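Asks: sequence isn't available, so here's the structure alone:
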């Protein structure tokens, strides 16, 4: 018992030891936690992010005015009636007959209200070849897509009767329906296929069904529990569907990784001749500790999203943080209990020809052994070549152009409505996404307010910000007015943004701004994009600083090495930079874009760089902590730095490769989706993880550590006051194992 204090020194070792001694209690507590979290979450329900809380700035102010006034804006729809050639004009009888038929057809469905003729609203294009019939869908705008089909059918019927004209419908409801029809199952299929993909890779890695099922089971239970916790937490921090999707991705990735690290180490120790109890204790003290360090670091990185001030990002950050924390706790508590209960039965369900047993003591990888031999022989060359290659890959990121993708950029030609969107924007610039001025006054019908509204309408056109028609819609009871202003520039975001600035900075101050007590925030698609971009750009510096500084401090405390902390940050930043470079090269410059179906996008979606930084910085720490922990363990055991580096990288190569392949495969599934924003996210994550697990961990990290030698473990004397969180492994982990081969219940040697 003399070594007992050393064995239980670390938190992970203590948790693993308790779990192994109280196996059924640990499993029961975990199951109860998952059931209670899901049950309570289902009972209280989920609070969704309100539109008024989505953004700051004028968009937020406008949404708040509408919400406080209790105004329910209906889903607006538009039918484009357009001559296919120049021989037919809107003044012709045939054209008029088609417009009348559209009005009659949509009114006849009983699903619409406020149908207007272009001859009354003057929504006829300058060339006289196009006109817009406009109306609103009855009922809740959020569910209008479910009720729009009869209206679409009615418009199709009119199109068949007037083949010489182009008659097409577009609007919030019809776009919602086409989107759901085309891509509604995309996310669900991607999420569902991620689990069998991960399981298949684990089967190859472990060669046994039970061992492969454990990581998937842990990840899934962590995701289920977090889903319930998200519902509970949503009453304080509202959640949304995006947060749920990101939580599933991150939960599956880290849940499988943590269990994989732990299980591999336990199997490795048994293969080396340890008895099951000792093997489990060593796994708890080593891999368990790495899981805690990694998990806390990932949580800190995810917490960076809370500094954006954007409700969707805050929801994603909190959901990701929770699932990582739950997976981390599960890995160091219930997993040791399950391994203790299963014992050698973890080898059950062996699959022939997969993962054949290696010779005893051959815990490394021949491939990585060969790579490392060259890397450690010429570390300077390795650093220069690898770092140079990654910097070259990262170089295109310098010219990164970010923007909120337009409909045609997001979906290309995959949706028929995209062509309609382009035609309407060409004939009526800004018509598909007008700016909306939400005017709030003490008395909206006061003469000075009505005069200011009229002057605003006139100057919006005379200033060049709009070509009209500008429409004013009064809500007398609420003393609110909506002014709809089609912006010059249409779908060209730069030009439309300049038109918006004219409205905000010139037209509004000269008109509505001169009336006391009037609020007139300007919202709409272009305004929302601008406010989002401004808020996002303003949060980049604090988010980056928070993540980098706290990750640095955690690494410094965990390894008590200033050198390790600095190299960790630099290597992670290099990995993220390379991912940015690949994104820009493929999606902005179009290099190899046809391989992933990304032709003609020309930009990176605005939210992605910050999102990728936070996610990748967190996930990269998984591998880094795991590999460096193993190197440090070998160094503590007495190996030289070069020998420790070789031992650490080679012995972790299999598990890091397996974990990376799972992550790359799961993220790549999202790279196959039709939406360019999701495709960019999937490709960016997959590329970064692949680079991180190969070039960074297999070449740069060992080469840099080989060059630094004993300086890797340098801690200045003036930092000696820092708390010691190294929690060195148990004596069994440092002492060599007896030469023995553990056997399973059937008498067959165990495999790693």
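Replies: Right, received. Where do you want to start? Just so it is clear, the structure is predicted and the values come from calculations on it, not from any experiment.

Asks: rest of the way, CA atoms for contacts and neighbours
Replies: OK.

Asks: tell me the secondary structure for residue 468?
Replies: Using DSSP: H, G, I helix; E, B strand; the rest coil, the secondary structure recorded for residue 468 is coil.

Asks: now it: how far from residue 204?
Replies: Using C-alpha to C-alpha, to the nearest Å, residue 468 is found at 63 Å from residue 204.

Asks: out of the two, which sits in the more crowded spot?
Replies: Relative neighbour count places residue 468 above the other of residue 468 and residue 204, with 24 against 16, counting by other C-alpha atoms under 10 Å.

Asks: ok, that one touching residue 484?
Replies: No: the pair residue 468 and residue 484 does not pass the contact test of C-alpha atoms under 8 Å, sitting 9.2 Å apart.

Asks: what do these two both touch?
Replies: Residues touching both residue 468 and residue 484 (C-alpha atoms under 8 Å, 6 or more residues apart in numbering): none.

Asks: where along the stretch 351-500 of the chain do the helices fall?
Replies: Listed in chain order, the helices of the stretch 351-500 of the chain (DSSP state H, counting those that start in this stretch) span residues 366-377, 379-394, 407-411, 416-427, 447-462, 493-502.

Asks: comparison target below:
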């Protein structure tokens, strides 16, 4: 099929290009008309988790109260004036007037109107103004207003809260996309491509196809966003994965085309041969990647489903570009794809280097296997102290207003928050035992260093009650999440266990707890899906259960080592300064599971490419040692180049300031470096040498399996 498709596209290149132009016009239209305003910065659990039940019951039972239901907090402080002095009152009055003039604030609680003493600091040199805006986008003029007035007339102003934080995370993801993937990853990938091919034109073609695949993928995201709620992070993931996959797939096909031309085939025949071999392998590994990413859709979580959707959609468009548009471009360019050659590059010296490495390894396979495996196992040991959670406003760079406001609020109003813990008694609140338990809980939490005092409210009818209490510190931090988990699992059952009342815990921190649980609880099912799928696919591809099992074990080694190094760098802070990373308390909840799925999907490219060459040689010679050496040497330049491109792209993620993308980018980059060096050159050759003929063992009861030719011989 891939050969016929390549032949048709290369013989009618302008029709193919015209079809792609039409598709890209539709993609741009979808991006412009459907995508704006459809992506969310929230990444909560999907479905009906406890926090959502609590909020629905509370907001349904109690009328809106601006003193309680606000979104953000403006803080005003003066070291010179107290809040009772005319200068302070005048400054706040002017600030409020400017805020109303923006038309974005629909409610503001000002001390001089409400006389609520909780809005004033103990030293009376600061006050807070709880405000409500309609949408995250509406907070931008308020941020500008606060920044403009900060430092004016001896007053300090700051702002923090839900919309400010969400806006800053949106802005940071855009900044990281620009500075990481586009300004770093894309140029680095181009340099690697030019060095691998030894030609500027051959290097530019994969980059062009990757960019077109990204545009097509974004168009599909715009359509999907009308059906599903998608996170803003889908854009970052789609861009990074589009660069990695789009370039890698084109790299494999162009390399095979050039190889066939060197072997004496005519340009049209070389395209057909590449279509029958490399394109077929690309279709196999690309389909495997897409199916592996489908496992993440099991997870009932907006971020995970968004990342999976971005990777799947750009995987599909990258495949489409490599299988259709690339043959058309090769049909037009012919040997001009090798134009603008770079001296000294694009040769076979790298193959000779890896050939020498593998020969040395195979001279002592048992020792090589033991030492290399031990190294990766030691690297994986820190994973035993892996802590899963979320990274909130406290992990933002200090330049963001929400971080500055958070620090100012913690210093002046440690009990104030726009995100209280919302404890809701959903039924039987009129029962005297329930009321007594609620009062006791109120007293207990008022004296708890993790929480603070809060009012008890009873809804009309008396069957629903609520207690809103502040949470200390970063409401998304590890300490806050631990406190809410303990509240749910221990404290509330102790007070309400024998009352028969249903008590729920909601609020932003509870939402983060449910978000983390929604990612971690389905993990075993995702692992089973990905591992089982990989085993079946590789067994079909190579008709060997041993090769499939070996590949899975090696992937687990590289993933485990990556997990351990992430914990070592980010949690333990060992070497984080070298990379410019911030030490944090936890690893973002979605990162480990995402890494697992992505690395198994991406490593399929290299496994298939390398093992198919080894199997091809083994079928000819029956010599395991010679086949492994030949396979590693002949694929060295392409696999090294492909791995370095993905490392460069994901290093762009790590280069940004968003902690979860730093963790993800570092994890993917380090795992692929391990996979392309230690695994490929030491562990895999050693294991295959020791296994010998057992490498190709298939139990007789599996003899009925169909024969799947990944790269059939070109006619």
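Replies: Structure's in. What do you need? All values reported here derive from a predicted model rather than from experimental measurement.

Asks: hang on, the earlier thing: closest one to residue 208 of the first structure among the helices of the stretch 351-500 of the first structure?
Replies: When these are ranked by distance to residue 208 of the first structure, counting by C-alpha to C-alpha, first place goes to helix 366-377 at 22.1 Å.

Asks: that closest one vs helix 379-394, what angle?
Replies: Helix 366-377 of the first structure and helix 379-394 are oriented at 110 degrees to each other (axes from the mean of the first three to the mean of the last three C-alpha atoms, to 10 degrees).

Asks: against the second structure, where does helix 366-377 of the first structure fall?
Replies: For helix 366-377 of the first structure, the aligned range in the second structure is residues 352-363, judged by TM-score structural alignment.

Asks: longest helix in the first structure, please.
Replies: In terms of residue count, the longest helix belonging to the first structure (DSSP state H) is helix 525-559.

Asks: where in the second structure does the helix or strand that it is followed by fall?
Replies: Past helix 525-559 of the first structure, further along toward the C-terminus, the next helix or strand under DSSP states H and E is helix 562-583. Per TM-score structural alignment, the counterpart of helix 562-583 of the first structure in the second structure is residues 545-566.

Asks: returning to what we had before: okay, the helices of the stretch 351-500 of the first structure in TSV with mean neighbour count and distance to residue 128 of the first structure next?
Replies: Written out in TSV, the entries for these read as follows (neighbours: other C-alpha atoms under 10 Å; distance: least, C-alpha to C-alpha, whole Å):
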stretch	mean neighbour count	distance to residue 128 of the first structure
helix 366-377	16	70
helix 379-394	17	50
helix 407-411	19	25
helix 416-427	19	9
helix 447-462	18	19
helix 493-502	19	23
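
Asks: of these, give the one that comes closest to residue 563 of the first structure.
Replies: The closest of the helices of the stretch 351-500 of the first structure to residue 563 of the first structure is helix 379-394. By C-alpha to C-alpha, the value is 16.4 Å.

Asks: any chance you could map the helices in the stretch 101-250 of the first structure?
Replies: Counting by DSSP H, counting those that start in this stretch, the stretch 101-250 of the first structure has helices at residues 118-121, 149-161, 172-183, 186-206, 209-233, 241-271.

Asks: just put those in a markdown table and tack on distance to residue 426 of the first structure.
Replies: Compiled in a markdown table, the helices of the stretch 101-250 of the first structure are given as follows (distance: least, C-alpha to C-alpha, whole Å):
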| stretch | distance to residue 426 of the first structure |
| --- | --- |
| helix 118-121 | 17 |
| helix 149-161 | 21 |
| helix 172-183 | 18 |
| helix 186-206 | 31 |
| helix 209-233 | 44 |
| helix 241-271 | 32 |
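
Asks: please identify which of the ones you listed is closest to residue 448 of the first structure.
Replies: helix 118-121 (24.9 Å).

Asks: how far does that closest one sit from the chain's center?
Replies: A distance of 45 Å separates the C-alpha centroid of helix 118-121 of the first structure from that of its chain, computed with C-alpha atoms, centre = their mean, to the nearest Å.

Asks: quick one on the thing from earlier: after superposing, tell me the mean distance of the match of helix 562-583 of the first structure to the first structure.
Replies: In this overlay with the first structure, the average offset of stretch 545-566 of the second structure from its partner residues is 1.0 Å by mean C-alpha distance after the TM-score superposition for the first structure.

Asks: buried ones in that stretch, by neighbour count?
Replies: Of the residues in stretch 545-566 of the second structure, those buried by neighbour count under the rule 16 or more other C-alpha atoms under 10 Å are 545-552, 554-566.

Asks: give me the contact list for stretch 613-626 of the first structure.
Replies: Contacts with stretch 613-626 of the first structure, where a contact means C-alpha under 8 Å, 6+ apart, come from 254, 257, 261, 287, 290-291, 293-295, 297-302, 304-305, 547, 568, 572-573, 576, 652, 656, 685, 688-689, 692-693, 697.

Asks: go again with 6 Å.
Replies: Stretch 613-626 of the first structure is touched from outside by 290, 294, 298, 301-302, with contacts defined as C-alpha atoms under 6 Å, 6 or more residues apart in numbering.
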